[in-house]
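Colleague: Coordinates for the following, if possible.
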Amino acid sequence: MKLKIPNIRLQTTIILLVCSVVILALLVTYLLIGEEVSERTQVHLEEKATNISRMVANSPVVINSMEGELPEEEIQTFAEDIREVTNVDYVVVFDMNSVRKSHPDEEKIGKTFVGGDEGEVLKGNEHVSIAKGTLGMSLRSFTPIYNSEGTNQIGAVAVGISLSSIEQAVSKSRYIIYIGILFGAVIGVIGAIFLGRRVRKILFGLEPSQIAKVLEERNKMLQSTVEGILTIDEDGKVTLANDTAKKIFREAGLKDELIGKQIDSFMPDSNLIKVIRTGVPLLDQETNLNGITLLANIVPIKVDNRVVGAISTFRDLTEIKRLAEELTGVKMYAEALRAQAHEFKNKLHVILGMVHMKSYDQLPEYINQITNHYQEEIGFIAKRIKDPILAGFVLAKMSYAREQNKNVLLSEDTLVPVPRNQEITHEIITIVGNLIDNALEAVKNAKDKKVLVSFVFDEEEECLTLEVKDKGIGMNEEKLNQVFEKGYSTKDSERGYGLHLVNESIQKLDGDVSVTSQPGKGTIFEVRIPYKSKDESDD
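Modeller: Sure thing, here's the model as predicted:
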């Protein structure tokens, strides 16, 4: 049977750990110091007893009384005074025959000294011993007494401190250690609780298992996103890069480890350092990385209202354009079908009305007229524009314009052969589509709601000239200077990207563009791009 280990909270673990360390440290301190304190206390008492015995042995009162110059009763009085003052258990003076001259119990004066450890002092040797006397076990310090001339020993002094008194003194010394240990333990517990709460606050109240789960989820999220993610600290060093970011950097030729490197060493125009300094986010920023154009969003990382780094999410702009083109194509075909369905529905209503009015003679003529017009339009476009994708796009724009009571007319000199590189078609559609949309918007309130579109291919120069002309509101010189800027629009704030995309596509194809416009008289966009036609031998 497996034992289930309880899941102890981090704060509890820290408190238990710190308390255990403090208590263990105090216990070791007690073991190391306690015995030393006991020994020092005992040595101090031995020195005290020795000093008292020396003082009594060298006292003139004791010496003179032992020599008979003073009554022997003076010895008892003096010894008792010394005992009371010094707080020892007894001070006993005895002669060379071990006969007591003083004792706390006066009845024992004149009797022989008990203990058997006085032999050394009677030989003139000062010493300390532990022996049992009439007052029980005690520590006894012996000092010889010499006559006034100091030539002959005439007795000895024994100063005793009972072992119980010594144990009380040692216990008192240890009691101070106990107080210190208790105080240290209390401080340790308080500190442990404070540390545990502080750590818990720093970790936002999360337990280690929860932190591990959040970290794992964050890593999975970062690695699964299709956008590159890069973070730097306030010193400009890379602290995080997900797999997508590393892949993009490898494609740009940067194969070294990114973590820990200065951002300026491989992305000098990333704007990450700028965001850290200003604290202002930068959105939809184009950044060049060894020839790869990235579209990045950069946001500062703030902790306690202080910028501590920046995070950038980015994608390859080429991939974004490809997705946009796909979405634009889908939208274009949907709009074309909707416009044609609407136009067809209107014609069905006319036919239904003619049936109700029984205009059977005019009905075949009307249907033939519709059919011929439609075939002529398709035939004209198919004859002039050989690329079926571009032809379908222009046809869709014509239907869309008719639905809005406007006209998109294709010039008679239009000629577009099939391109050698099919990818150029997507860029031409971006250019033509945005220019036609702008022209249709410009003629919305004009009397002449026509937009003239022409494609002229120069086979010798291998150049395609595209012109979109309208007689709409036109633009002044100030607007002409800003017309290709990203986000600039003469309409509303949610627009202003169409002509920017047109300019980017022209630059990508190494082409050029010119704009002629007058307020109230209309605008002409002329675009020239390199264009190689597909030879029949290429099939």
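Colleague: From now on I want contacts and neighbour counts done on CA atoms only, so please keep to that.
Modeller: Noted.
Colleague: in the stretch 51-200 of the chain, which spans are helices?
Modeller: 60-67, 73-86, 119-122, 163-202 (DSSP state H, counting those that start in this stretch).
Colleague: buried stuff in the second one?
Modeller: Right, helix 73-86. Buried positions in helix 73-86, judged by neighbour count with 16 or more other CA atoms under 10 Å: 74-76, 78-80, 82-83.
Colleague: for the shortest one, same thing?
Modeller: Residues of helix 119-122 classed as buried by neighbour count (16+ other CA under 10 Å): 121-122.
Colleague: for comparison, sequence B:
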Amino acid sequence: MKQWSLARQLLVVQVVIVGLLVAASAALAWADVADRAEESSAAEVTALAKAIAGGPTVATAVAGPDPTAVLQPYAERVRADTGVDFITIMSTDGVRYTHPNPAMIGGRFLGNTAEALAGRAFTETYTGTLGPSVRAVVPVTSMADGRVIALVSAGISVSAISAEVADRVLWLVVIAAAILLLGALATYLVSRRLRRQTGGLAPAELRRMIGYHESILHAVREGLVLVDDDHRVTLCNDGVRALLDLPADADGKRVDELGLPDALVERLLSDTEMHDELHLTDTRMLVVNSSTVHHDGRALGTVVTLRDRTDLQALTGELDTVRGFAEALRAQAHEAANRLHTVVSLVELGRPAEAVEFATGELAIAQRLTDQVVGAVAEPVLAALLLGKAADASERGVELIVAEDTEIADQGGVPARDLVTILGNLVDNAVDAAADSEGRWVRISAHSDADELVLRVADSGAGLPEDAHERVFQRGWSTKPGDSRGLGLALVGQAVRRAGGSVEVGREVGAVFTVRLPRGERA
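Modeller: Below is the predicted model:
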């Protein structure tokens, strides 16, 4: 059998609780009204009996020859005026002088009189000729010597008290029913709201869904962030904490309080959806997607997913490097073919000495750059990169100059991949800038000591605008046209930050980039 939903279970429990509370309150109120009615009746008949006993009428009539003739009309008149059920005046022996039923006059009073005969008034509930009643018995004393000469009893039947209680409780029952109805209605409205919020699921189903939810959050490697309409983080999984280096108390904070990159914060605060956008942190390249969550036509917040593209970008960079090597080899092969044709032609023209001189000179020029780079750079990948960039620059008419004091004996703890990213992108940008200048040269220098490795790339280009030094390493900034530009220097900045270094931008000649990377253990 299908389990009741959480909302239905809550509705039943709340209705039962409200019903029990209202019933218990009504019962207590009923008992309180009954007690108060009985106490009120006892006080009323006591006061009435004392008033009759204290008056001169009873004492005078008792001393006369026919007490009943005087007292019966008097008692009935008082009874009619006060609304009590009976007033009985009797002798000290209990013989009635008055009674609502004249046939009972002369009979003995049914009840206790001992305390009254002792001079004390008292009340009791007793069953007499008129049925159960709450009665008071009061002594009548002689004004001369103070002795008890008669007794007065006034009473109200229990049925009359019950009728009065019933009249009072009727309103109590009506109020209790109204409270119960209002409580049930409020409970129903709460259960309806709960049903909408829980989707009508049973507790076991909710428990299972929460378990799946927690498992998915911890298992998925992609980053997941839920941001509410006030741009506060309501949920983030383990993946996004690692990708964005979020603090442990990230939940509940606004996205602009988490130390995220400015570009990503700006996009999150803009409430516009993102589709496969690239964003850089200090150590990673992330692909970001976001989607706004709506419910009942109202925006509840934003779901943001992040994928790590750092390794893929590194592989893409390595592929570009290999492609650059291939292009450089193609260019060198083309140049070698031209030189070889020249040598062959000189030999065919019978001028072997000039052929040997030409071949030797070209070989010396090429070998000198190769020997300089290989001798100065111990990392073969970095050396190959510089040779490839030199060939590419030569093909574009730009002279790539490696300073004579350049030496990179080791990377000092910086991965070769990061050095390729840094130097490769700086040289590419420098060659692009120098190709459009008059000098058409790019100069590379590097040196290291016990503390740091310093790389410097300068070009003969026009240089950077004065206001661009702070923005040059931001994703998307570029002096070149096109939407796909502005990534190279951003990757340089990221790689430098990842290594714990710094970049300085100067304008001594064209654009001058000086990279300082700490040696030893990475920061």
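Colleague: Need the helices of the stretch 51-200 of the first structure in JSON lines (columns: distance to R250 of the first structure).
Modeller: JSON lines is the format used below for the helices of the stretch 51-200 of the first structure (distance: least, CA to CA, whole Å):
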{"stretch": "helix 60-67", "distance to R250 of the first structure": "105"}
{"stretch": "helix 73-86", "distance to R250 of the first structure": "91"}
{"stretch": "helix 119-122", "distance to R250 of the first structure": "97"}
{"stretch": "helix 163-202", "distance to R250 of the first structure": "37"}
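Colleague: From R298 of the second structure, how far off is L226 of the second structure?
Modeller: With the distance defined as CA to CA, to the nearest Å, L226 of the second structure ends up 16 Å from R298 of the second structure.
Colleague: more neighbours, those two?
Modeller: In this view L226 of the second structure and R298 are compared by other CA atoms under 10 Å, and L226 has more residues nearby, 23 against 9.
Colleague: what about the more buried one, which SS state?
Modeller: Reduced to three states with DSSP: H, G, I helix; E, B strand; the rest coil, the structure at L226 of the second structure is strand.
Colleague: That one: what's it in contact with?
Modeller: For L226 of the second structure, the contacting residues are 233-236, 301-304, taking CA atoms under 8 Å, 6 or more residues apart in numbering as the criterion.
Colleague: wait, what's in contact with the spatially most central residue of the second structure?
Modeller: Within the second structure, the residue whose C-alpha comes closest to the C-alpha centroid is T234; the distance, by CA atoms, centre = their mean, is 4.0 Å. Contact criterion CA under 8 Å, 6+ apart gives 225-228, 251-252 as the residues in contact with T234 of the second structure.
Colleague: Kindly recompute the last result at 7 Å.
Modeller: Taking CA atoms under 7 Å, 6 or more residues apart in numbering, we find T234 of the second structure in contact with 226-228, 251-252.
Colleague: ok, of those, which come out buried?
Modeller: Among the contacts of T234 of the second structure, those scoring as buried are 226-228, 251 (criterion: 16+ other CA under 10 Å).
Colleague: quick one: which two of these are the most distant?
Modeller: The most widely separated members of these are D228 and D251, with 11.0 Å between them, by CA to CA.
Colleague: coming back round to it: export the buried ones among the contacts of T234 of the second structure as a markdown table, with columns for distance to G482 of the second structure.
Modeller: Formatted as a markdown table, those follow (distance: CA to CA, whole Å):
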| residue | distance to G482 of the second structure |
| --- | --- |
| L226 | 33 |
| V227 | 32 |
| D228 | 35 |
| D251 | 39 |
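Colleague: Could you list the buried residues of stretch 222-231 of the first structure?
Modeller: Within stretch 222-231 of the first structure, the residues that qualify as buried by neighbour count (16+ other CA under 10 Å) are 222-223, 227-231.
Colleague: So which of those is the closest to V186 of the first structure?
Modeller: Of all those, the one sitting nearest V186 of the first structure is T231; the distance, using CA to CA, is 44.8 Å.
Colleague: and the gap between the closest one and A79 of the first structure?
Modeller: Noted for T231 of the first structure: a distance of 89 Å to A79 of the first structure, by CA to CA.
Colleague: Could you do A169 of the first structure as well?
Modeller: In this structure, A169 of the first structure and A79 of the first structure are separated by 23 Å, where distance is defined by CA to CA.
Colleague: Please apply the same query to E126 of the first structure.
Modeller: Counting by CA to CA, the separation of E126 of the first structure from A79 of the first structure is 19 Å.
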